[in-house]
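Trainee: no FASTA, just this:
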């Protein structure tokens, strides 16, 4: 598929970038992400609404708040958000939906400096974004409740105190967390349906399209109007809304894109 120069779409959805993550600790596709954003920018593609559907900034391995205070760290933030801001049309809105990896707050809030940085750029920070035809939420709410979240964050903080003293423990602490503390992502068809049905109930989905991330599975379940945006760790995927049509697109090479699914309302 090709993007026509100067086209304005209704919305752009992307999640699970895990930006700031060191590739020596965990793989990511940030180079390819910037190729996508630069390509859209050069084509002068615009979106009336931008939705960052959680886990955009990696804040579990390192403190994004501390990084933002440094000149080099601020430049890395600007490198990403300058490109994203460029995609927004003049009258549109920009939503930053908080995901679990965006924060280590017991209240599931962004760190103060990151929050201020985004608000200064006119991003709307929220847990859920909703309009008359869609609901966008990160999706970790289908695995955590308030109590399991607080317990997990407590243990995660303890692990990272040790990891900050011994950097080699960063990878160990993340693996330990996922193996022993984190509820596993759905893998079977039954588990997947159960997970999304729970999200549907939590969000009062109704007949709207429910768009999430979190599990890193790039998928569409048309019967229940479910879309997962995938990630920029393995999938290189995003979703574009054109009126009442939602297209799931995968970047397969530089300037090469494949439409994986279309959901029409």
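Mentor: Happy to help now that I have it. Note that the structure is a prediction, hence the values are computed from the model and not measured.

Trainee: switch to C-alpha atoms for all contacts and neighbour counts from now on
Mentor: OK.

Trainee: please enumerate the strands of the stretch 151-265 of the chain.
Mentor: Ranges of strands in the stretch 151-265 of the chain, per DSSP state E, counting those that start in this stretch, are 209-212, 218-221, 226-229, 237-242, 245-253, 256-264.

Trainee: output those strands as TSV; include the columns distance to residue 145.
Mentor: Below are the strands of the stretch 151-265 of the chain laid out as TSV (distance: least, CA to CA, whole Å):
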stretch	distance to residue 145
strand 209-212	17
strand 218-221	24
strand 226-229	21
strand 237-242	27
strand 245-253	29
strand 256-264	30
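
Trainee: can you put those strands in a markdown table and add mean neighbour count and distance to residue 134?
Mentor: Shown next, in a markdown table, are the strands of the stretch 151-265 of the chain (neighbours: other CA atoms under 10 Å; distance: least, CA to CA, whole Å):
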| stretch | mean neighbour count | distance to residue 134 |
| --- | --- | --- |
| strand 209-212 | 26 | 5 |
| strand 218-221 | 18 | 14 |
| strand 226-229 | 27 | 10 |
| strand 237-242 | 22 | 10 |
| strand 245-253 | 18 | 10 |
| strand 256-264 | 15 | 12 |
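
Trainee: can you map out the helices along this protein?
Mentor: Secondary structure of the chain by DSSP state H: the helices cover 30-42, 64-69, 71-87, 112-120, 146-165, 169-176, 189-203.

Trainee: make a markdown table from those helices and add distance to residue 211 and mean neighbour count to it.
Mentor: As requested, these are exported to a markdown table (distance: least, CA to CA, whole Å; neighbours: other CA atoms under 10 Å):
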| stretch | distance to residue 211 | mean neighbour count |
| --- | --- | --- |
| helix 30-42 | 20 | 17 |
| helix 64-69 | 26 | 17 |
| helix 71-87 | 19 | 15 |
| helix 112-120 | 22 | 14 |
| helix 146-165 | 22 | 15 |
| helix 169-176 | 26 | 16 |
| helix 189-203 | 10 | 15 |
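
Trainee: put this next to the first one:
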């Protein structure tokens, strides 16, 4: 039996992943497969850019692990998991099938999720907010030479780290966090997302697109970005009490952030831990 078969899977009411970019050479499909095989959920939300059609038009790339990710998702849908797909800009061709079901997967332009704590979250990929960022080239994903160079550095840094026994580390995220204009673009994106949540009269928003995982409360709106599976290897999960956690999943799995959203009026705490997440009991 494999390690995945021996694991006791962690069950969540809901899981959110986005920006997988299947068909792109830097997709961390193996990490995502490990995550998907370690968890179960009532609902699995695919918040856009699951398949990178832009990259595949430039150069076809589809290793077995990328097929296995799609097969795993379809197996979950066939086994009773409700799978909801909100296409992004890199897989926008699937927006032609809005409000339809393909292979057991529901396709929506956006969606409202209500947590166990009875909080309503708007789910949207996030490319709608590009017009709000003055430096949208810095947060675009495919076709950007600067971003490709960051991923090149990321790729080789982790190959060297692996040789010396180190865990996966996102050098690209570290560099972006120190580029002033990139920080401004991310901040503008987050502000636009919070504004949209207030406009739609919901308690929070869950999105992807900018490859910057984060949970925060801004003007009584809970902003959640589930990150990506190119740099960060992160996902959002909902606990049985309605708490939303941001999980990092690479060689070491741990909780990055959590939001106890049952009571919005209490101070918001962000927790960071290097203690391994015990997804296998």
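Mentor: On my side now, so go ahead. Remember, predicted model here, so these are calculated numbers, not experimental data.

Trainee: of the strands of the stretch 151-265 of the first structure, which is nearest residue 21 of the first structure?
Mentor: Using CA to CA as the measure, strand 237-242 is the one of these that comes nearest residue 21 of the first structure, at 18.3 Å.

Trainee: just to revisit the earlier point, quick check: which of the strands of the stretch 151-265 of the first structure is nearest to residue 93 of the first structure?
Mentor: Using CA to CA as the criterion, the shortest distance between residue 93 of the first structure and these is 14.0 Å, found for strand 237-242.

Trainee: what range in the second structure does that closest one sit on?
Mentor: With TM-score structural alignment applied, strand 237-242 of the first structure matches the range 234-239 in the second structure.

Trainee: need the contact partners of that stretch.
Mentor: For stretch 234-239 of the second structure, the external contacting residues (CA atoms under 8 Å, 6 or more residues apart in numbering) are 12-18, 115, 213, 225-228, 244-249.

Trainee: also stretch 186-203 of the first structure?
Mentor: Stretch 186-203 of the first structure is contacted from outside by 135, 139, 141, 142, 143, 206, 210, 215, 226, using CA under 8 Å, 6+ apart.

Trainee: mind redoing it with 7 Å?
Mentor: 139, 142 (CA atoms under 7 Å, 6 or more residues apart in numbering).

Trainee: and for stretch 27-41 of the second structure?
Mentor: Outside stretch 27-41 of the second structure, the residues that reach it (CA under 7 Å, 6+ apart) are 4, 7, 9-15, 20-21, 65-66, 69, 81, 229-230, 249-250, 279.

Trainee: filter those down to the buried ones.
Mentor: Buried by 16 or more other CA atoms under 10 Å: 9, 11-15, 20-21, 65-66, 69, 81, 229-230, 249-250, out of the contacts of stretch 27-41 of the second structure.

Trainee: most widely separated two among those residues?
Mentor: Using CA to CA, these span at most 26.2 Å, a distance reached by 13 and 65.

Trainee: ok, residue 151 of the second structure - contacts?
Mentor: For residue 151 of the second structure, counting by CA under 7 Å, 6+ apart, the contacting residues are residue 172.

Trainee: so where does it fall, helix or strand?
Mentor: helix 145-163 (DSSP states H and E).

Trainee: so for that helix, what gets flagged as buried?
Mentor: Taking 16+ other CA under 10 Å as the criterion, helix 145-163 of the second structure shows 147, 150, 151, 154, 155, 157, 158 as buried.

Trainee: would you list the helices of the first structure in a markdown table and tack on distance to residue 237 of the first structure?
Mentor: Putting those into a markdown table (distance: least, CA to CA, whole Å) gives the following:
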| stretch | distance to residue 237 of the first structure |
| --- | --- |
| helix 30-42 | 9 |
| helix 64-69 | 24 |
| helix 71-87 | 15 |
| helix 112-120 | 23 |
| helix 146-165 | 27 |
| helix 169-176 | 24 |
| helix 189-203 | 19 |
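
Trainee: looking at the ones you listed, which is closest to residue 102 of the first structure?
Mentor: Ranking the helices of the first structure by their distance to residue 102 of the first structure (criterion: CA to CA) puts helix 64-69 first, at 8.6 Å.

Trainee: list the contacts for the corresponding residue of the first structure for residue 70 of the second structure?
Mentor: Taking TM-score structural alignment, residue 70 of the second structure has residue 81 as its aligned residue in the first structure. For residue 81 of the first structure, no residue meets the contact criterion (CA under 7 Å, 6+ apart).

Trainee: isn't residue 250 of the second structure right up against residue 230?
Mentor: No: applying CA atoms under 7 Å, one finds residue 250 of the second structure not in contact with residue 230, separated by 11.2 Å.

Trainee: how far away is whatever residue of the first structure lines up with residue 207 of the second structure from residue 203 of the first structure?
Mentor: Aligned by TM-score structural alignment, residue 207 of the second structure pairs with residue 212 of the first structure. Counting by CA to CA, to the nearest Å, the separation of residue 212 of the first structure from residue 203 of the first structure is 11 Å.

Trainee: what's the farthest-apart pair in the buried residues of helix 145-163 of the second structure?
Mentor: Between all members of those, the longest pairwise span (CA to CA) is found for 147 and 158 and amounts to 16.5 Å.

Trainee: circling back: the helix holding residue 151 of the second structure: how far from the chain's middle?
Mentor: How far helix 145-163 of the second structure lies from its chain's middle: 20 Å, per CA atoms, centre = their mean, to the nearest Å.

Trainee: kindly report the same for stretch 139-146 of the first structure.
Mentor: On the basis of CA atoms, centre = their mean, the separation between the geometric centre of stretch 139-146 of the first structure and that of its chain is 15 Å.

Trainee: buried residues in that stretch?
Mentor: Within stretch 139-146 of the first structure, the residues that count as buried by 16+ other CA under 10 Å are 139, 140, 141, 142, 143.
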